[in-house]
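K.L.:
Return a 3D structure for these sequence lines:
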Amino acid sequence: MHTEHDWITTPLTADLLRGALDLERTEHGLLPHRLPARARAQNTNAQLAMAEAQPSGVRLVFRTAATAVELDTLRTKRDYAGFPPRPDGLYDLLVDGRPAGQASGTGGNVLTIDMATWDGEVEPGPVGTVRFTGLPAHDKDVEIWLPHNETTELVALRTDAPVEPLPDRGRRVWLHHGSSISHGSDAASPTAIWPAIAASLGGVELINLGLGGSAMLDPFTARAMRDTPADLISVKMGINLVNQDAMRLRTFGPAVHGFLDTIREGHPDTPLLLVSPVHCAIHEDTPGPTAPEIDELGKGRLVFAAMGDPAETPTGKLTLTVIREELSRIVRQRAADDPNLHYLDGLELYGASDAAELPLPDNVHPDAATHRHIGERFGELVFTEGGPFAVRN
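P.N.:
Take a look at the predicted model:
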């Protein structure tokens, strides 16, 4: 163990972080946000506020010869009233792009959510420390991926050798927006969320705007994407609109057009991929909203059910089948004027046959194995030769 005077404290600055669109100075340190201040000011939804402040895909990156790294953080862990505490969020360490360790934080706040009302109560806690030791003593690229499911204020970075910002490796930047599945719900760790797996396979830098419960075609999210530099862009859309019974077919189509139009204002020629929902049996042909099954809640299990009536689909209620048809139609319609717009049917990432082998434990969210499956399938379909994000000569 190193003594106190061995440590070098490096100020936490934007050039040491990737994957965040904004950094907020707090009384404790630096809070990464995945939506900019202007977008946050236009949001009144507590679920989105929580989701965008959870640093899915956000990582500290630097070059150093240090053999030991300490990161002080103030985490806010999310628990649900009446359920066992959720596992601690994990920090993934990569050295020269390869997995080199995992750790959990200590201390921190606990946000307990009442699932009946979705009200939350915060119990404050102390700053904790994440520690990695035994790193190779030569100069190396170090990445510390922050927990994808815990709000994380960065307080201090200490190492036993100097730190400098990571040089630009010339990798393409992939900007992705989606729902809780893209956010990483129930994935094993921050580098095991499906977009991180796909980004690794594609050799790209990820900016993940997967926002749990909040892929709602919000105009402020489209403007954030418009204004974010990126070489590749994807939008995975549909399940949250069904979950919350938020739109009808009449409003859905124009909203998709508007979302794409806004992105294209800032990225007129960038490869842009529209991805429809993966298979979710409860909502393939049954509209939302989605709600927990009361009987299962009583047993301490969270399992979701579709509460809508399939008979209402002809009047414009949305199902996943309807959404896939509409997204496919919109891309076909726009393709004549936008040759860099592409469509991927989510069933190619995870379809009914995949669900038979890898079922969704709560009927909505994939587990760790399914995240890997979706990430690998996306990498194969999208980043390899002939795919919409393949390297162009």
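
K.L.:
C-alpha only now, for contacts and for neighbours.
P.N.:
Noted.

K.L.:
quick one: the helices in the stretch 201-350 of the chain?
P.N.:
Along the stretch 201-350 of the chain, the stretches classed as helices by DSSP state H, counting those that start in this stretch are 219-226, 239-243, 249-266, 294-298, 320-335.

K.L.:
Other residues contacting the last one?
P.N.:
Meaning helix 320-335. 238-239, 242, 253, 256-257, 274, 276-277, 280, 283-285, 341-343, 345 (Cα atoms under 8 Å, 6 or more residues apart in numbering).

K.L.:
Of all the helices of the stretch 201-350 of the chain, which one comes closest to F132?
P.N.:
Across these, F132 has its closest neighbour in helix 219-226 (34.0 Å, Cα to Cα).

K.L.:
which helices and strands sit right next to the closest one?
P.N.:
Of the remaining helices and strands, those touching helix 219-226 by 3 or more Cα pairs under 8 Å, 6 or more residues apart in numbering; DSSP states H and E are helix 37-41, helix 249-266.

K.L.:
could these be laid out in CSV, adding mean neighbour count?
P.N.:
What follows is the helices and strands packed on helix 219-226, written out as CSV (neighbours: other Cα atoms under 10 Å):
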stretch, mean neighbour count
helix 37-41, 14
helix 249-266, 17
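
K.L.:
Starting from the helix or strand hosting T129, tell me the next helix or strand along the chain.
P.N.:
Element membership of T129, judged by DSSP states H and E, is strand 128-132. Downstream of strand 128-132, the first helix or strand assigned by DSSP H and E is strand 140-145.

K.L.:
Need the residues that contact the helix or strand just after that following strand.
P.N.:
Remark: after strand 140-145, the chain's next helix or strand is strand 151-159, criterion DSSP H and E. Residues outside strand 151-159 that contact it (Cα under 8 Å, 6+ apart): 7-12, 26, 28-32, 50, 53-55, 66-77, 127, 146.

K.L.:
Please provide the structure for the following sequence as well, for comparison with the first:
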Amino acid sequence: MRPHRLPVWVREQFPDPQLLSVESQPSGVRLVFDSAAERMEVVVHPTRSQYRGVSRPRGRIDVFIDGEIAVSDELTGGDVLEVDLQTGATALHAGPSHTTTLSGVPSGTKRFEVWLPHNESVELIHVHSDVALLPVSPAGAVWMHHGSSISHGSNATAPSQIWPAVAARAGGVELLNLGFGGSAMVDPFLARVMRDTPADVISVKLGINVVNVDAMRLRAFVPAVHGFLDTIRDGHPETPLVLISPIFCGIHEHAAGPGAFDPAALAEGKVRFVATGTPDDTSQGRLTLTVIRDALQTLLERRSADPNLYYLDGTELFGATDAAVLPLPDGLHPGPEAHQLIGERFAAFAFSPAGPFA
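P.N.:
Below is the predicted model of the structure:
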């Protein structure tokens, strides 16, 4: 079984290779069950993309027992789609499946929660145990969140440490993560998915991918966001909804996209990103993060008749001061400590007694 985070109709309607790659990475996807098992094996077959000459951390499977982390197991084996950034050529290298083993687990019935990797696709092959696994119903409210690769978990160490997972545990909610690397593009089909998906609270984090790809000018971006929110409201007319602007990202604060790989970093076997636009581009309606934050705040003011719609400036989650202490490792995505910080800050904003998700 291969988990997918978008329905078949979306994948058929818009089979974009980037979107298909990231929606099949099960960020936020868990297997949850009760069992008195004292030994268990979870067998998966991973598939990952890798840039030729660049080494990046593998995905992990995190297992919680009664709410406490028991195992954080780094993946081995699996298939590798190797990409040559200079020529565009790809090569698929096959590898063996991976087994995560739990042994010596205390006796008695326990709640198991198996977080699948956020940054590699997997096929679930087997779950072996010495005692039956019992299905459970979701406990708690469902938080549906949509965002970019930052919400997807880029540069986080493990699937339970991406910032939405950190925030969900702090808020005591069930996470439904629709963070898609490179693919938070204000797409109408994504708004329809959110419209039709049951949720108790909702958040949408938009902006950075639109700048990365130089996908829109200001004139198109603002009405697109209005339409995105209108579509969600068709299915969730009164659900608390938070619109989040981008976190701080120095390369795009005042320079438009598109973004690009830094060739000097690639020559050293590293990945870093740069902006190719200039500050003067904004006079032509091109977007920077500063322009987007101003536009989103004004947009929310114009929707003041909606009492359950809230705005959160992304720099309140991670700002310039934070970037000076915790620099973005690749110039674009926060590192593990920053993911923890962002998750804690969002939880404090959203789930506090006076917060929109209280």
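
K.L.:
coming back round to it: among the contacts of strand 151-159 of the first structure, which are located in helices?
P.N.:
When DSSP state H is applied, these are split such that M50 fall in helices.

K.L.:
Produce a PyMOL select command limited to the buried residues of the contacts of strand 151-159 of the first structure.
P.N.:
Per 16 or more other Cα atoms under 10 Å, the buried members of the contacts of strand 151-159 of the first structure correspond to this PyMOL selection:
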select buried, resi 7+8+9+29+30+31+32+50+53+54+55+66+67+68+69+70+71+72+73+74+75+76+77+127+146
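
K.L.:
need the contact list for the residue most central in space within the first structure.
P.N.:
Nearest to the mean C-alpha position of the first structure, by Cα atoms, centre = their mean, lies H183 at 2.5 Å. By Cα under 8 Å, 6+ apart, the contact set of H183 of the first structure is 56, 148, 193, 208-212.

K.L.:
redo that, cut-off 10 Å
P.N.:
If you count contacts by Cα atoms under 10 Å, 6 or more residues apart in numbering, H183 of the first structure has them with 51-52, 54-57, 148-149, 176-177, 190, 193-195, 208-214.

K.L.:
if I look at the equivalent of P195 of the first structure over in the second structure, how far off is H236 of the second structure?
P.N.:
If you follow P195 of the first structure across to the second structure using TM-score structural alignment, you land on P164. P164 of the second structure is 21 Å from H236 of the second structure, where distance means Cα to Cα, to the nearest Å.

K.L.:
quick one: the strand or helix carrying R169 of the second structure to the first structure mean distance?
P.N.:
For R169 of the second structure, the element it lies in under DSSP H and E is helix 163-171. Once fitted to the first structure, helix 163-171 of the second structure is off its aligned match by 0.2 Å on average (mean Cα distance after the TM-score superposition for the first structure).

K.L.:
Now do stretch 130-141 of the first structure: which range of the second structure does it align onto?
P.N.:
Under TM-score structural alignment, stretch 130-141 of the first structure corresponds to residues 100-111 of the second structure.

K.L.:
Other residues contacting the matching stretch?
P.N.:
Residues from elsewhere that reach stretch 100-111 of the second structure (Cα under 10 Å, 6+ apart): 32-44, 60-68, 70-76, 127-129, 131, 133-134, 136.

K.L.:
So the residue mapped onto P254 of the first structure from the second structure versus H254 of the second structure, what's the distance?
P.N.:
Correspondence of P254 of the first structure to the second structure, assessed by TM-score structural alignment: P223. Using Cα to Cα, we find P223 of the second structure at a distance of 22 Å from H254 of the second structure.

K.L.:
do the same with K205 of the second structure
P.N.:
K205 of the second structure is 19 Å from H254 of the second structure, where distance means Cα to Cα.

K.L.:
what do you get for L6 of the second structure?
P.N.:
Using Cα to Cα, L6 of the second structure is found at 33 Å from H254 of the second structure.

K.L.:
And these two? Which one has more around it.
P.N.:
Here L6 of the second structure and H254 are compared on neighbour count by other Cα atoms under 10 Å; more neighbours surround H254, at 20 against 17.

K.L.:
Tell me what angle the helix holding R169 of the second structure forms with strand 110-115.
P.N.:
Using axes from the mean of the first three to the mean of the last three Cα atoms, to 10 degrees, the inter-axis angle of helix 163-171 of the second structure relative to strand 110-115 is 160 degrees.

K.L.:
list the helices and strands helix 163-171 of the second structure packs on?
P.N.:
On a contact count with 3 or more Cα pairs under 10 Å, 6 or more residues apart in numbering; DSSP states H and E, helix 163-171 of the second structure meets strand 142-147, helix 149-152, strand 174-179, helix 336-350.

K.L.:
ok, now with 7 Å
P.N.:
In terms of contacts (3 or more Cα pairs under 7 Å, 6 or more residues apart in numbering; DSSP states H and E), helix 163-171 of the second structure is packed against strand 174-179, helix 336-350.

K.L.:
in a strand, that's where E164 of the first structure is, yeah?
P.N.:
Yes: secondary structure of E164 of the first structure (DSSP: H, G, I helix; E, B strand; the rest coil): part of a strand.

K.L.:
residues in contact with it?
P.N.:
62-64 (Cα atoms under 7 Å, 6 or more residues apart in numbering).

K.L.:
can you check A168 of the second structure too?
P.N.:
Applying Cα under 7 Å, 6+ apart, the residues contacting A168 of the second structure are 174-175.
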